[in-house]
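Asker: sequence below, structure please.
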Amino acid sequence: MNFIKNFFTNLSDLQKRILFTLGALIIYRVGSFIPLPGVNASAVLHLFQGEGGMLGMFDMFSGGSLSRMSILALNIFPYISASIIIQLLTATSKSLNELRKEGESGRIKINQYTRYLAVLLAIVQGWAVVKGLEVMAPVNGVPAVINPGLSFELSAVIALVGGTVFVMWLAEQITARGLGQGASLLIFAGIIAEVPGGIAKMFSLGSVGQISPAMIALIIGFVVGIIALIAFMEQAQRRIQILYPRQVMANGVTNTNASYLPIKVNMSGVMGPVFASSIMMLPAFLQRFVQSENHIVQSIMGFFTYGTWSYMALYTILIIFFAYFQTAVVFNSEETANNLKNAGGYIPSVRPGEQTSKFLDGIVSRTTAIGVVYLVVVCVLPIILNTQLGMPLAIGGTSVLIVAGVVLDTMNQVQSYMVAKQYSSVIKKAQKKGRFRV
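Answerer: Here you go, the predicted structure:
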């Protein structure tokens, strides 16, 4: 026990965060294998065999929890849907907008509202899943639900909602005590867990002649190209020069302080495509688990069928909308302009205040337009290649974007911790030499 205590005592803050993140992801993966009580897992797994499209993407994002029908089947997506709704309401509701401006206390209240709404959405989605399992056709004479009825429905919904609440809590703990953004890391872990199976399936099809070696090489080259594009675009930025008032030094020489304001091309990160995907998953989710013979309902569901041009058009519109919306949430040009004015900084040839705000708005709009084109290419082009041209991609563009984006964000956070540690060690050494007096 003393060895373990001394081991964790001697760890740096970065090492503790890395270990905490790894431990949380291991717990998450273990939880994804705990089956939902009263469900025949083999019958549900048979339902998902060969399942592609948006529901297959949902299953990949959850790390196979949905196809195994585990207690974490709903995963983090009720929370993501709730976040979308709350952010939209914050932009349109005066009371929520005022609450957001209150700082940390307002943010805590908004997060609490998001959790309540996520639980409500989890109850609705969980009930839809449970009712869908009860009416599911038996597989080889074996029903999906062993003992259907009210008792099963209540226990299953409670288990699914409890799993969602646990995943929400785990994501928040990773964000606060680990590395990276918790929700994105959990989705990242689910995708990574399913990638080896997809790659093995592709090579097995190649071994029996269903996929030619040239096609396999083309797929690998395409994925590598997408990863290279993501790595380049996620680091791309427009730097705006900021000047500060001149300072007169002791020797009479004037010194002009200059810095740069970085404007990322894809300021929304991976959250824009994640939000768009979570909305597009809902019709596929309902289509699979809520059976309806109504022609109007079937026509509406057909509009959302994965791979159709209507589906891709709507998906593109949602990506564009959430990219701009998330950018507006992340970057406030008016607030940035006021901060620069209060600090005495200014952009060359631009007057401080309102003109600076308009100038920044124009820059952000143009850079975001480039980022939107990049997101659409990465997320929609693989769907076209898969459904229209028959290229059997083992992983979609959205999944690659999430994986690469999370890796880059985590690496940047690790680098910032290392730089902070180096500065801290330099200051301590300087204090020991008497350069700083405390």
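Asker: switch to C-alpha atoms for all contacts and neighbour counts from now on
Answerer: Will do.
Asker: residues contacting the nearest residue to residue 182 once chain neighbours are set aside?
Answerer: Leaving aside its sequence neighbours, residue 182 sits nearest to residue 171 (C-alpha to C-alpha, 6 or more residues apart in numbering; 4.0 Å). Shown in contact with residue 171 (C-alpha atoms under 8 Å, 6 or more residues apart in numbering): 181, 182, 183, 185, 186.
Asker: where's the third one relative to residue 402, distance?
Answerer: This points to residue 183. 11 Å (C-alpha to C-alpha, to the nearest Å).
Asker: strands of this structure, start to end?
Answerer: 237-243, 247-248, 254-255, 258-264 (DSSP state E).
Asker: TSV please, covering these and showing mean neighbour count and distance to residue 42.
Answerer: Shown next, in TSV, are the strands of the chain (neighbours: other C-alpha atoms under 10 Å; distance: least, C-alpha to C-alpha, whole Å):
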stretch	mean neighbour count	distance to residue 42
strand 237-243	15	49
strand 247-248	12	74
strand 254-255	12	73
strand 258-264	14	46
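Asker: mind putting the ones you listed into JSON lines with distance to residue 62?
Answerer: Formatted as JSON lines, these follow (distance: least, C-alpha to C-alpha, whole Å):
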{"stretch": "strand 237-243", "distance to residue 62": "32"}
{"stretch": "strand 247-248", "distance to residue 62": "56"}
{"stretch": "strand 254-255", "distance to residue 62": "55"}
{"stretch": "strand 258-264", "distance to residue 62": "29"}
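Asker: would you do the same for the sequence below? I want to compare the two.
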Amino acid sequence: MAGFAESIRNIWSVQELRERILYTLGILLIYRLGTHVTLPGVDAAALAQVRAQEGGGGLFGFLDMFVGGAFKQAGIFALGIMPYITASIIIQLMGAVVPYFQKLQREGEEGRRRITQLTRYGTIGITALQSIGYSINLLAGATGRAVVINSTLFTITTVVVLTSGTAFVMWLGERISEDGIGNGISLIITIGIIAFLPQALYNEIGLIGDNFFILLVEIGVWVLVAGAVVLVSQGMRRIPVQYAKRVVGKKVQGGTTQYLPLRVNAAGVMPIIFAQSIMFIPSTIASFFPNNATMQRVGGWFSDISSMSYSAVFFVVVVFFTYFYTAITVNPQEMADTMKRQGGFIPGIRPGKQTSEFIDTVLTRITLPGSIFLGLVAIFPAFAMQAGVSQGFAMFYGGTSLLILVQVTLDTLQQIESHLLMRHYDGFMKSGKMRSPRQGGGL
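Answerer: From the prediction side, this is the model:
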């Protein structure tokens, strides 16, 4: 504990790091304040009364977690940063199949700048479409009583305000990434998830009553699942790479053994986000047809995230996208070519095609347990709900929320660790430093 307190003092003593952290906290505070600003034309008190009668379950309750409560409050940040995530996914997928985007990916900084610009344009388009669906859904049913202006005018203003709100949130995230600490987009999602934890824990305590043993068991299981996620996120298979000796002038270079790290979970949280986006599509389409019974039945099935049938489909989709995303982000052939150009080789494996095939085989084998683990984590909240845990608290047992919390926390700690080590301070985690993808260890 004394070492942790010393690390906190070290963080505060570094002016640049302190300013970055305070700047990040200030931006996140602005975002949290914006989630409580209601859309024009909505009676906030009437909407809160309707929402209280509806309860907080279902798909919309799940979506609400990622925007810090703004979705059900009809806030100006109701769509949050999720349209940006969707646009990023689409651009990334197009980079694997469309030659134009493949060319941009190879053009270095200029190409990345162009991809970022296209992602922003895509975000605006996706937000505008989702805003229409959101306004239609809000006007339908009991929530329509909370809208106090003409429906056409409300739809137009909602599209404008929600699109502007998402653009502003996207700008806040970019400011954090450039001038703050951590990845801004990820931190904005994380702060929305964390905002739900106190209320979810309070509701769970109220549901359990005086039986604190059950609460301790639930918290213990949550800690074990979080620990397993950390373990798999940091786990990797290290392939030894031998570099031949070369004489450059009067110096001898090479002759050393390094390691090629292949992560067990090379895809990170993206497969679950991909899968979740696919599972959201039927419900989103159904929201455009509130009076169509067939569409509502389909949307209702895809909204029941606690059902075992939904979980089975979700598990299969997560496993598929884990392999898919790993295949488009990790290129064994490129690794083998780079290794060959640098005079490196894997002992017992010929450079070139055999090296590529060997890396591909190892990657396929370690991706299997990683994909199964991701699938189990994705559907674990459904098992928790079946066991009697409230939906709000069950969401923290796995799925996208837990993976994002763990991944963003690890990434942010790594950045803080780097700032401290550059200034000759002890790292944030003295007993076991955070592993970067270039470091060894793991499975």
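Asker: counterpart of the residue nearest to residue 182 of the first structure over in the second structure?
Answerer: Aligned by TM-score structural alignment, residue 171 of the first structure pairs with residue 173 of the second structure.
Asker: cool, residue 118 of the first structure as well?
Answerer: In the second structure, residue 118 of the first structure lands on residue 123 (TM-score structural alignment).
Asker: now do its match against residue 386 of the second structure, distance only.
Answerer: Per C-alpha to C-alpha, residue 123 of the second structure is found 36 Å from residue 386 of the second structure.
Asker: the two: which has the busier surroundings?
Answerer: For the pair residue 123 of the second structure and residue 386, the greater number of neighbours falls to residue 123 (23 against 15), based on other C-alpha atoms under 10 Å.
Asker: find the nearest non-adjacent residue to the more buried one, please.
Answerer: The shortest distance from residue 123 of the second structure to any non-neighbouring residue, by C-alpha to C-alpha, 6+ apart, is to residue 84 (4.9 Å).
Asker: look at that neighbour and say how many residues are nearby.
Answerer: Using other C-alpha under 10 Å, residue 84 of the second structure is surrounded by 24 other residues.
Asker: how far away is the equivalent of it over in the first structure from residue 102 of the first structure?
Answerer: Counting by TM-score structural alignment, residue 84 of the second structure lines up with residue 79 in the first structure. Distance of residue 79 of the first structure to residue 102 of the first structure, computed by C-alpha to C-alpha: 23 Å.
Asker: how about residue 310 of the first structure?
Answerer: From residue 310 of the first structure to residue 102 of the first structure the distance is 42 Å (C-alpha to C-alpha).
Asker: neighbour count winner among those two?
Answerer: Neighbour totals were compared for residue 310 of the first structure and residue 102, and residue 310 leads with 14 against 10 (other C-alpha under 10 Å).
Asker: my guess is that one contacts residue 301. True?
Answerer: No. With contact defined as C-alpha atoms under 8 Å, residue 310 of the first structure does not count as touching residue 301 (11.1 Å).
Asker: what comes up buried for stretch 290-301 of the first structure?
Answerer: Along stretch 290-301 of the first structure, these residues count as buried under the neighbour rule (16 or more other C-alpha atoms under 10 Å): residue 290.
Asker: ok, and what's touching that stretch?
Answerer: 128, 129, 131, 132, 283, 284, 287.
Asker: tell me how far the residue lying closest to the second one once chain neighbours are set aside lies from residue 196 of the first structure.
Answerer: The shortest distance from residue 129 of the first structure to any residue that is not its chain neighbour, by C-alpha to C-alpha, 6+ apart, is 5.7 Å, and that residue is residue 289. Taking C-alpha to C-alpha as the criterion, residue 289 of the first structure is separated from residue 196 of the first structure by 27 Å.
Asker: what's the answer for residue 39 of the first structure, then?
Answerer: Residue 39 of the first structure is 27 Å from residue 196 of the first structure, by C-alpha to C-alpha.
Asker: so between these two, which is more surrounded?
Answerer: Taking neighbours as other C-alpha under 10 Å, residue 39 of the first structure and residue 196 compare with residue 39 leading, 23 against 12.
Asker: how close does the more buried one sit to residue 156 of the first structure?
Answerer: From residue 39 of the first structure across to residue 156 of the first structure, the span is 9 Å (C-alpha to C-alpha).
Asker: and residue 130 of the first structure? What does it align with in the second structure?
Answerer: Residue 130 of the first structure maps onto residue 135 in the second structure, by TM-score structural alignment.
Asker: neighbours of the residue nearest to residue 273 of the second structure when sequence neighbours are not counted, how many?
Answerer: Of all residues not flanking residue 273 of the second structure in the chain, residue 400 sits nearest, at 6.7 Å (C-alpha to C-alpha, 6+ apart). When counting by other C-alpha under 10 Å, one arrives at 23 neighbours for residue 400 of the second structure.
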